[in-house]
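>>> How does the following fold in three dimensions:
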Amino acid sequence: MTNETPVDDSVNTPVSSVTEQPWTGLPRMRALGDVDPAAQQTVIDLLDRAMRTMPRMRSGPGGPFAFTLRGQGAFPAGTSVRYAAIVALGALHLPEDQQREVLAGDTVHELVGSLVSRLDDAGPTALSSLGDVALICWAAAETRHDGLKTAVDRLARADHDGGVHTVDAAWVVSALAAVREAGGGPGSEDHLERARLRLLQGLSEKELYAHTVGEGGKRLVPGYRAHVGCFADQVYPIQALARLGDDQAVAAAEAVAERICAAQGEGGQWWWHYDARTGGVVEGYPVYSVHQHAMAPMALLDLADAGGKSHLDAIARGMRWLTDPPETGQSLLPADAPVMTWRKVARKDPRKAVRGVRAATTRLRSGWRIGSLDRVFPPVAVDRECRPYELGWLLHTWLVPTTRE
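Reported below is the predicted structural model:
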C-alpha cells in the first residue's frame, strides 16, 4: 500500500471527447433504453463520470493503478495489478485518443504490454494469484497482443489441479474462451475443456456456486461458511459459461441467473451472500454499486447474447437502486466529489459480525436468521471509496460495439 496523497486538480477537467461519445447508439444501451429510459440515463451519467474519474487513478504513463480513491477528496491509496487488467478490458472499447486521455497517456495495448511483462517477473513481486494471471491473459487475448502466448503459457503453469476460488476459476474460463476467439494456442483448448468441466462440476447438486470449486476447495474457506457463495461467485461463472456458448454451459448459467434474479431485493438490490445449497440469501449487505451498474448487467447481458433469457427488467431495477437506495435515501452518485460513484451501502457491524453469525446459523439450519441483528446493525453506512475495477467493468459491460454472436 502507498501513502494517501492529493491528486492534481487538473484531472477534474472533463475529458474532451466525452460529450462526443454516442453512448445511446450502442446495442446494450438501446436495449436498456427500450425497457427503462431513466436507467439508460443513469448509465450515460456513469460513463461520463468514469471518463472523468479514471485519470485520477494512475500517476502517469507506465505507472501503477491505485487500489482505491478514498474520501471526499478522492485520495489515491495502494496499487493493484488486478484492477489494471480489468481497466484494460473495459478501456479497449474506447477510441485510441480516449484511451490515452483516461490511461495517463498510454493506449490499452501499451497497458496490456506492461501487464504481460509482469508475468515473467520472479522474486517477491512475482504474480502469484491465479485470478491476476487469468485477467492479464484475458486482456492479452481481447487485444490480440503479441504477448498472448506468454500469457497462455503462464496461465497453464499457474492453474494447478485441485480446489480454487470460484471467481478465479471463472476468470480462467473467460480468459481461455477469449484465447479461443483469438485463434487459440498450443494446449489452450485442452486447458479450456478442463477449466470448463471444473466450473460446471462446481454447481453439482447445488443451486448456486459456493466460494470454491474443485476437489479440496472447501479447505480454502472456514468450515462454518463452506456453504456460502458471494455475488461475485455467481456473476463471473454466469459470464464465463455464457462465453463458452455450448448448450450445457448456457443452461447452467441460466439456472444461476434465474436464482439471483428471483432473490433480488425489492429496491433492486443485488444481495451479497447466498446459501449455495438452496439459493437463499444468507446476508444481503453490503450492497455494492459495481454490482448494480456493471457486474450484474455484464453477466446477464452476456448470457442473453449467448441465447439465454433477457433479464433487462432486473438490470433496470438494479440501476434504479443507485440513485435512490431505500437504505439511506442518498444517491450513490455524489455531486460533491470527483469520483464516479461511492462503493457500497453496508452495516456498521464490527469485524463483519452479521455476516459471520448468519453464515454460522445457516450452516446449522438453512434459512435461520436472527432478526434482531437487522435492528441492531441497520445498513445505513455509505463507503466513500471508488476503485478502478468498478470503472473497468462499467466500460466492459456497456461499450461492446455489437452483441456477441
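
>>> From now on I want contacts and neighbour counts done on CA atoms only, so please keep to that.
Fine.

>>> residues in contact with Ala253?
Neighbour list for Ala253: 237-239, 241-242, 303 [criterion: C-alpha atoms under 8 Å, 6 or more residues apart in numbering].

>>> how about 6 Å then?
238, 241 (C-alpha atoms under 6 Å, 6 or more residues apart in numbering).

>>> Could you report the distance from it to Arg180?
20 Å (C-alpha to C-alpha, to the nearest Å).

>>> Also Val167?
Per C-alpha to C-alpha, Val167 is found 20 Å from Arg180.

>>> Those two: which has the busier surroundings?
Neighbour count, other C-alpha atoms under 10 Å: between Val167 and Arg180, Val167 has more, with 25 against 16.

>>> so where does the more buried one fall, helix or strand?
Using DSSP states H and E, the element containing Val167 is helix 166-181.

>>> next one: Arg198
Element membership for Arg198 (DSSP H and E) is helix 188-201.

>>> Same question for that helix: list its buried residues.
By neighbour count on 16 or more other C-alpha atoms under 10 Å, the buried set for helix 188-201 is 188, 191-192, 195-196, 198-200.

>>> For the helix holding Val167, enumerate the helices and strands it packs against.
helix 130-142, helix 232-244 (3 or more C-alpha pairs under 6 Å, 6 or more residues apart in numbering; DSSP states H and E).

>>> now the ones you listed in TSV, with distance to Ala353 and mean neighbour count?
Putting the helices and strands packed on helix 166-181 into TSV (distance: least, C-alpha to C-alpha, whole Å; neighbours: other C-alpha atoms under 10 Å) gives the following:
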stretch	distance to Ala353	mean neighbour count
helix 130-142	27	28
helix 232-244	20	26
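
>>> One more, please, to line up against the first structure:
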Amino acid sequence: MKSYFVWIIGFCLLSSPIIAQSSDSLKISISDAEQQFVKNNLTLLAQKYNIEASKAAIIQAKLLPNPEINIEQTLNTTPTIANDAMIGAFGQRAFQVQQLIQLAGKRNKQVNIAKINAEITDYQFFEILRGLSYQLRTSFYAIHFLQKTLTTYEQEIVTLARLISAYQEQVLKGNVPQKEVIRLQSFLVTLETERSSILMDIADNQATFKVLIGDVSAKPIEPIVDEKVLGDMDLDNLKLADLTNTATDGRFDRKMQEATVRLASANLALQKSLATPDITVGYSYDRAGSYLNNYHALTVSMSLPIFNKNQGNIKIAENEILANKQYLAQTDVQITNDVLQALLKAKEAERLYRTLDKNYLPSFNKLIDGVIENYQKRNVTLIEFTDFLESYKNTVSQINSLNNTRIQAFENLNFVVGKKVL
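Next up is the predicted model:
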C-alpha cells in the first residue's frame, strides 16, 4: 500500500510545473510606468489643454474694447435743399464713431483675475497628477504582491488536481478510501474560489493601471520590482514637523485654496471698480440733418451712479473672501491630520514588517517539502497534510499582504505630503 502513495506523490511533484508569468505579458518597472503615464494619460493631456485655455483668457482680458461705428445714408433719390444749399441725390449721410474708455483700472483688474485663474489651472494639473500618480503606484505594487500570492495558489491547485486524479484511480482499485478524495476535492474547491477572488482583484488593479498608462493591449501587466530596494526603505529620518511643513508648503490642493483667496480679493477689487462708471467718447458727423450742413461734434456719455453702485456684488465678494479664508484654514487642519495619520500607519506597517523573520518563508518552504516527504512515507495523515497546505497558503498570503500594506502605507505618506519622501 505504501508504494502506491509514494508513486502518487512523486508523480504529482515531478509533473507539477513551475507557475510562470505569461511570455506575452507587459513587463514594466515603476519608473517606466510613470514615464508612460505622464506621456499617455488622457486626463493629464486634457488638463494641459485647460492650461492653454486659461492662458488664452489672459490674452483676452488684456484686449481693449472695440470702437463702434454707426453710419446713416438716405435712400431718397430726389435732390433737395438743406440750409439754403442744394443737396444732390442720396445727399444726406451721417456717421458716428464711439470708443468705450474703462476707468478705475477695470481692465488691469480683469487681467489679474485671469492670471490667478491660470495659476489655479496649473495647480489643478499638478493636483490631478498627484492623485493619479498615487493610483498608479498603489495599483502597480498591489498587482505585484497579488501575483506572488496567486503563484502559490496555482502551485497548490496544480498539485492537488494531479493528486486527486491519481487518487481517483486508486479508489477504483480499492487502494485509497473515497473520503480522502472527497477531502482533497473540498480543499481544491476552496483554493479555486480564493484564487478566483485574487484574479478579480488583479484584474481590477490591472484595469486601473492600464488606463492610467494609456495601454490598450490585451497583455497582462507583470510588474518588475526590486524587493531589496523596497526592504531597505525606512522611516528613521522622517519627522512629523518636517513632513507637515513640506505638505503645507508644497501640496497643490492648498496652493489652489490659497490662490482662491487671492482670486476672491481680486474679484472684490474688480467689483469696487465697477461702481465707477465708464466713459464713452466719440466723434459725430452729419452732412445735412442738423441745423447746419457738415455738422461735426464731439460726444461723451456715461451712466450716473445714483441707484446702482454695485453694492450687492461688492458684498458678495467680501463674503467670498471670508469663506475662502475659512476653507484655507480647514485645508491646513486637514493636511496636518492627514500627515499625522499617514505617518502613524506607515510606522505601524514598518514595525510589523520588521518583526517578521526574513528567513521565515524560506524555512517554511523547506518545511513543506519535509511534510510532503513524510506524507509519502505515511508518517502524517491526509488531514494533517491538507491542514499544513492550508497553513502554508495562508502564511504566504499574509506575508504578501503585509508587504503590500507596508508599501501602500509608504505611498500614502508620499501622497499626503505631496512629495516623494520614501
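
>>> Got a TM-score for the two of them?
Once superposed, chain against chain, the TM-score is 0.18 (TM-score structural alignment, normalised by the length of the first structure); 113 aligned residues with a C-alpha RMSD of 6.3 Å.

>>> just to revisit the earlier point, Throw the buried residues of helix 188-201 of the first structure into JSON lines and include distance to Ala140 of the first structure, thanks.
Converted to JSON lines, the buried residues of helix 188-201 of the first structure look like this (distance: C-alpha to C-alpha, whole Å):
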{"residue": "Ser188", "distance to Ala140 of the first structure": "14"}
{"residue": "His191", "distance to Ala140 of the first structure": "17"}
{"residue": "Leu192", "distance to Ala140 of the first structure": "16"}
{"residue": "Ala195", "distance to Ala140 of the first structure": "19"}
{"residue": "Arg196", "distance to Ala140 of the first structure": "20"}
{"residue": "Arg198", "distance to Ala140 of the first structure": "23"}
{"residue": "Leu199", "distance to Ala140 of the first structure": "22"}
{"residue": "Leu200", "distance to Ala140 of the first structure": "25"}
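
>>> out of those residues, which one sits closest to Glu385 of the first structure?
Glu385 of the first structure has its nearest neighbour among those in Leu199, at 31.9 Å by C-alpha to C-alpha.

>>> Distance-wise, check the closest residue in space to Ala158 of the first structure that isn't next to it in sequence relative to Ala178 of the first structure.
Distances taken as C-alpha to C-alpha, 6 or more residues apart in numbering place Leu130 nearest to Ala158 of the first structure, at 5.8 Å, with adjacent residues excluded. Distance from Leu130 of the first structure to Ala178 of the first structure, counting by C-alpha to C-alpha: 17 Å.

>>> Okay, and the spatially most central residue of the second structure sits in which element?
In the second structure, the centroid-proximal residue (C-alpha atoms, centre = their mean) is Leu132; its distance is 2.4 Å. Element membership for Leu132 of the second structure, per DSSP H and E: helix 106-172.

>>> other SSEs contacting that helix?
Checking 3+ C-alpha pairs under 6 Å, 6+ apart, helix 106-172 of the second structure ends up next to helix 2-15, helix 42-62, helix 178-213, helix 252-273, helix 382-417.

>>> That helix vs helix 382-417, what angle?
170 degrees (axes from the mean of the first three to the mean of the last three C-alpha atoms, to 10 degrees).

>>> What angle do helix 252-273 and helix 106-172 of the second structure make with each other?
Using the same axes, to 10 degrees: helix 106-172 of the second structure against helix 252-273 is 150 degrees.

>>> how far out from the middle of the chain is helix 106-172 of the second structure?
Its chain's C-alpha centre and that of helix 106-172 of the second structure lie 11 Å apart, by C-alpha atoms, centre = their mean, to the nearest Å.

>>> Same check on stretch 54-70 of the second structure?
Taking C-alpha atoms, centre = their mean, one finds stretch 54-70 of the second structure lying 35 Å from the centre of the chain it belongs to.

>>> Span of that stretch from start to end?
End-to-end span of stretch 54-70 of the second structure (C-alpha to C-alpha): 34 Å.

>>> Which positions within that stretch qualify as buried?
For stretch 54-70 of the second structure, using 16+ other C-alpha under 10 Å, the buried residues are 54-55, 57-58, 61.

>>> which residues are in contact with that stretch?
For stretch 54-70 of the second structure, using C-alpha under 6 Å, 6+ apart, the contacting residues are 95-99, 110-111, 114, 118.

>>> Among the residues you listed, pick out the one closest to Phe11 of the second structure, please.
Ala118 (69.4 Å).

>>> How many residues are close by Leu172 of the second structure?
11.

>>> Then Gln73 of the second structure?
Counted with other C-alpha under 10 Å, the neighbours of Gln73 of the second structure add up to 12.
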